[in-house]
Each structure stands twice: as C-alpha cells, then as structure tokens.
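Okay, structure incoming, though there's no sequence with it:
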C-alpha cells in the first residue's frame, strides 16, 4: 500500500460517532461506537485525548444510565493521560451526586424488600435485582465503583480539589458514608480522596526533644505517606534524631512512581494522647486553635511498610516553614497529654 490512514484520529472519530448516536438515541450505533472508543483509546495521541475528554464529559448527562459510568471512567482515564481535569470534573461530579442519590434510594428499597446482604456492586448482578429495587436504583448501585474511579481521577488534581471546595466535598463524603454504613461496603479510595488537604498548616511537636515545627502539607493521601515525609523533613533535615528515609523513599511519597520499603521513625499522637493511625488520613489530626496539631513520640515497636503514595497520580508535599521558638513549643507541649500503654 502506498497510502494509509496513519494520521487519522480514530479515537476522536469514535467520540464523534458516539456523540451523534447518543443524541440520536440510536442504541445499536451507540453500542458500536462505544466499542470503537475502547478499541482506539490506547493508541490515541496526546492531542486526541486532550480534545476528546471534555466532549465525552459534557455528553455524560445524555448517556443512558447503564453505560454512563463506563464513559465517566474513560473520561477519568483521559485525565490520567493528560487531559484537562478542571474542564471535565464538573460533569463527573454532577454524575457522582446523581449516582449517590440513586444509591440512597437503592438502600431504602433494599431494606423495604427484605434487606439482607447487599449484592457485590462489582459482581455479576442477579437477574431479580432490577425487579426488586427498580432499574435506575439498581444501576446506581452497580455503577458506583465506576463513578468512584472517575471521581478519584479528578480529585488527583489540586486545582479540582480547590474548585470543588471543602463544603461540597463534605457533602459528598456524608452521602458516601451513609451508603457505606447502610450497605456494609466501603468505597475507601473516594472517601480518602475527598479528605485530602491542600496548603494545610500543620504544627508538629517532637516530645523527646521538646521542639516544635510549623509545616504545610498538600496532596497527602494517608498517614503512611505523611509519616515518611515527616521523617524526611525533620530527621533528614537534622532537626530531630532518628532514622531518615532514603532519597528514594521520600521521592516516591512526593512525585515519583513506585514503592520502597521503609521503617517508621515516630508514633503519631494527638494532643489528647490518642494514636493517629498510619492507616488513616491527615484529616484525622485534630485542629487546636485553628491549626492541626500533631505530637511525635518514640515508636513503641518497629513498624515497616512500603513507602509511596496512596494515590499514585497525586503529587504530595510537606514543607517546613519555621522552627518554633522553645517557649512556644514548650507551651504547646505542656497542654498535651501522655497516655501510658
């Protein structure tokens, strides 16, 4: 062959075909173009992905409920490949809000029709599920994991988290938490993503040395990541004694891919003396006089884990802003409780 269609943008062609089929309510053509989206996504170029994502995101309200969640996942995958998250996110979160409302209805109907263990939302649905709770409620439950994936892809970006705002994130988490409590299923990735803090002041008191530090954190997904970065900044920075993480251990907690085994340097404790578990999130750290306040005690035993990021596509950061004056650190420590055992 002398000529070929190497330069043809097949993924964008599929997007255009899918848009037309959805708007014409042509089910057969929609299914065909839907398959084309899948077939050509991996080979699509950067510019194709950037142009396709906002079009698919804007189309979400018009896509039927069944495939809508899958299209949201494709939008999320486009964002992970460099498409503009800020432009896509409002449409994805609108879909998430509607899905959570539908899932709440699903929970209510499930209880009204006899209750029992909830079906696995990622398993093969029972044929009677749609008759039992109604098709829209059933589809909301079955597609919630897809909306979780798409929403996390948006929340990986600080600009999206900032634009969404703390109030809206709190509302989303409250709705999600109600679903978790009623269903017995957890949606940990979305819950953690909604709790991520940005440009958040953090005061840390190191009890063994009586010193204190004002820091600022952003994009930290869990306390394993925070723990490693605290050791990097404070031990690695020569401020407190202990084991400093290697450069690689710190890097994978900031912006580099992968995981590296590390060993804990502290026990994270609240001012009231309760442990702040590594398995939790920085939002667990209590606010005292308007600032999150964390105490570092010696580790009661050796703890190791794979250092890295809970959200591999989210950049994390922890910066030291100043060392507290000894009197200030002493005053704050005097108000902190030590619990035995």
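Structure's in. What do you need? Since the structure is predicted, the reported quantities are computational estimates derived from the model, not experimental observations.

For the rest of this, base every contact and every neighbour count on C-alpha atoms.
Will do.

buried set for the one helix or strand residue 72 maps to?
Per DSSP states H and E: residue 72 is located in helix 65-80. Using 16 or more other CA atoms under 10 Å as the test for burial, helix 65-80 gives 65, 67-80.

Stretch 129-148 now?
Neighbour-count burial for stretch 129-148 flags 132-133, 136-148 (criterion: 16+ other CA under 10 Å).

let's bring in a second model and compare:
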C-alpha cells in the first residue's frame, strides 16, 4: 500500500472516479485495504485508521492522499474514532481547496470528490474538532470563490459555521424568568435555533407556556436530525414549521429567523433573546432553511439552567426589561 500511494496517480484511477466506477486498486493493494478495514471493534477499526493516516504524508499527490482519507472515513462510519485522522484529513482538505482555486485540473477535482466526503464524515461526528476549525479564514475565504465556480458544494461551508457548545440567554420579561441554553450543531441561521429552542423551552416550562402551541414532533426530529427514516425525508419535502413565541431582544420587537446568532446582542459575551406571547406569525420550510447535510450530524439546544428569581430579576433590570 505504501509503495502504491507513493507512485503518481494514473489516468485510469482518475477516470474510475469520474465515471462512477469507484476507486481503482491493483488486486494486491485491494487485499491489503480489506485487511486494514476488517476490524470488528472500534479499537481495531481505529488502529486501521491510524495505519492509513500515517501513509497520507508519503502520498505522491493529492489524489492518493484523498483516497487514503476516504478509506479512513469509511472506517469512521463503521465505528472508528473520528479524531484518529481528522486533522490530517482537514489539512488535506485545505490543500485540495487551494489547488482547486489555483489549478482545478482533473486530478484536483477527482481528489475533492474523495477528501470532501471524508472530511464531512469525520466533522459530523466530532464536535470538538468543529470548534477548533470553525470559520477558519483559510477555508472560508476559499469556499466562497469555489462555490461561485461550482468547485465546492454549498453544504461544506455549513459544517464550518455550526454553533457548538455556544451559550444562549433567553429572557421572559412577562414571567420574570431567565434561562441559559447550550447550542450544539446548530446552523448559522436563527430558523434552526428557533425550531430547537422552542421545543427545549416548552419541555422545561410545560405545555402552553406564554400561550404557545405544541411543537410538531416531526419538525423537531428533523431539526435535530434524530434518526430520520426514508419516510421522514419524504415528508420533509412538504414539512412546515413556525414560531411558537415572539423572539426578539431588548429594543427590537421581532428578530427574523433569517438572521444569525452573531447578530444578537450579548451580555458578558453571551448572546441574548427574549420570548413573549407571539403577536405575528411566521413560518418556514425546514428542508429549505436547514436541510440535513450529513446523516451523522445531530443538532440540539439543551437547557443548562434556569436562573434563580433574584438573578433573573437582576438580568432583566440590567437589560432594561421592566
């Protein structure tokens, strides 16, 4: 295997990816790959990932490096630890994006068809890595230009702008209550936040809080990407959702779902929303606003704590919410 990847990629290998045949490997290399990927436990699969990852640096070119990353991603899908090869894969992704931007030849395009899925497979399963790599300029700047040139899929940007372990304060001036939530895997648009937040708030406060209607269980499951079935995906093509509260912030009566968490005001660095009985109705199509970008990428908003009455009152007063 090491000798094979150290040789330049052939036209046959690139053609096999382009025509949908899949990876072309000599029989002896295919046998070795099957051995490496034959583990049945997470530990065995992870050991196989490490073995292949260690060959990436010795690859002759982008394509052979991307091929190894894809093989690692396959084992991650079967239970290997995603962190075992994720940084090597993301470094490779950056190199691939740079090459696509500078010289998008057939090898670079073929390599991207392998390295992008490999990176997505690992990022979807590794919150801590997403946090470390979030919105890195060397990726975001490249993606904007590559998307315009149809050299990178739009959903690749989405995974690099997710909000992970991000706190959110929610104030209820009517009932003088305050809550702190945590966002995990939440998309960079408030429609997704609202879909998850209203469910989390109602689960804590009980049904009918602030006159809210019950949430739609399928809409919540879709927003969470919670074990969706083929039937769920079919239903999602016509699925709608809407706000159960008036979402706003001090001084603003309405915060549209098209906004981002970065547009919210902060208190001590923590973004802030207010909730009250809704006075207007707005709805959205979940599949359009936050369509599933990877089956393994779960999203959630969870309650960290409800502030004590004294702390809630102090925070409400600080925000000039009588």
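Structure's in. What do you need? In this text, all values refer to a predicted model and were calculated from it rather than measured experimentally.

next structured bit after the helix holding residue 72 of structure 1?
Following helix 65-80 of structure 1 toward the C-terminus (DSSP H and E): helix 85-112.

about what we covered before: distance from the helix holding residue 72 of structure 1 to the middle of the chain?
What separates the centre of helix 65-80 of structure 1 from the centre of its chain is 16 Å, taken as CA atoms, centre = their mean, to the nearest Å.

That one relative to helix 85-112, how many degrees between them?
Here helix 65-80 of structure 1 runs at an angle of 150 degrees relative to helix 85-112 (axes from the mean of the first three to the mean of the last three CA atoms, to 10 degrees).

for helix 65-80 of structure 1, packing partners?
Using 3 or more CA pairs under 8 Å, 6 or more residues apart in numbering; DSSP states H and E, the elements in contact with helix 65-80 of structure 1 are helix 46-59, helix 85-112, helix 135-155.

average distance between it and structure 2?
Averaged over the aligned pairs, helix 65-80 of structure 1 sits 2.6 Å from structure 2 after superposition, using mean CA distance after the TM-score superposition for structure 1.

Count residues in the vicinity of residue 322 of structure 2, would you?
10 (other CA atoms under 10 Å).

now residue 29 of structure 1
If we define neighbours as other CA under 10 Å, then residue 29 of structure 1 has 16 of them.

Excluding residues flanking it in the chain, which one is nearest it?
Spatial nearest neighbour of residue 29 of structure 1, excluding adjacent residues (CA to CA, 6 or more residues apart in numbering): residue 21 at 5.7 Å.

Give the aligned equivalent of that neighbour in structure 2.
Using TM-score structural alignment as the criterion, residue 21 of structure 1 maps onto residue 4 of structure 2.

Next: residue 144 of structure 1.
Aligned partner of residue 144 of structure 1 by TM-score structural alignment: residue 112.

wouldn't its match be in contact with residue 66 here?
Yes. Counting by CA atoms under 8 Å, residue 112 of structure 2 does reach residue 66; the two are 7.5 Å apart.

what ranges do the strands span in the stretch 151-300 of structure 1?
Applying DSSP state E, counting those that start in this stretch to the stretch 151-300 of structure 1 gives strands spanning 200-206, 211-218, 260-263, 267-269, 287-288, 291-297.

Can you add mean neighbour count and distance to residue 105 of structure 1 and give those strands back as TSV?
Formatted as TSV, these follow (neighbours: other CA atoms under 10 Å; distance: least, CA to CA, whole Å):
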stretch	mean neighbour count	distance to residue 105 of structure 1
strand 200-206	22	36
strand 211-218	20	35
strand 260-263	16	43
strand 267-269	22	40
strand 287-288	14	35
strand 291-297	21	37
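
Of these, give the one that comes closest to residue 31 of structure 1.
Evaluated over those, closeness to residue 31 of structure 1 peaks at strand 211-218, with 41.4 Å, by CA to CA.

Relative to structure 2, what is the average displacement of that closest one?
Looks like 2.4 Å for strand 211-218 of structure 1 (mean CA distance after the TM-score superposition for structure 1).

Go ahead and name everything in contact with that strand.
If you take CA atoms under 8 Å, 6 or more residues apart in numbering as the criterion, strand 211-218 of structure 1 is touched by 196-206, 316-326, 328-330.

Just the buried ones out of those, please.
Buried among those (16+ other CA under 10 Å): 196-198, 200-206, 316-320, 323-324, 329-330.

which strands and helices sit next to the helix or strand encompassing the residue nearest to residue 29 of structure 1?
Using DSSP H and E, residue 21 of structure 1 sits within helix 10-23. Packed against helix 10-23 of structure 1 by the contact rule (3+ CA pairs under 8 Å, 6+ apart) you find helix 27-41, helix 46-59.

what's the most buried one of those helices?
helix 46-59 (a mean of 19; mean count of other CA atoms under 10 Å).

Next one: the closest residue in space to residue 306 of structure 1 that isn't next to it in sequence from residue 245 of structure 1, what distance?
Leaving out its chain neighbours, the residue that sits closest to residue 306 of structure 1 by CA to CA, 6+ apart is residue 261, at 4.2 Å. Residue 261 of structure 1 is 10 Å from residue 245 of structure 1, where distance means CA to CA, to the nearest Å.

Might you report the residue contacts of the residue nearest to residue 306 of structure 1?
249, 304-307 are the contacts of residue 261 of structure 1 under CA under 8 Å, 6+ apart.
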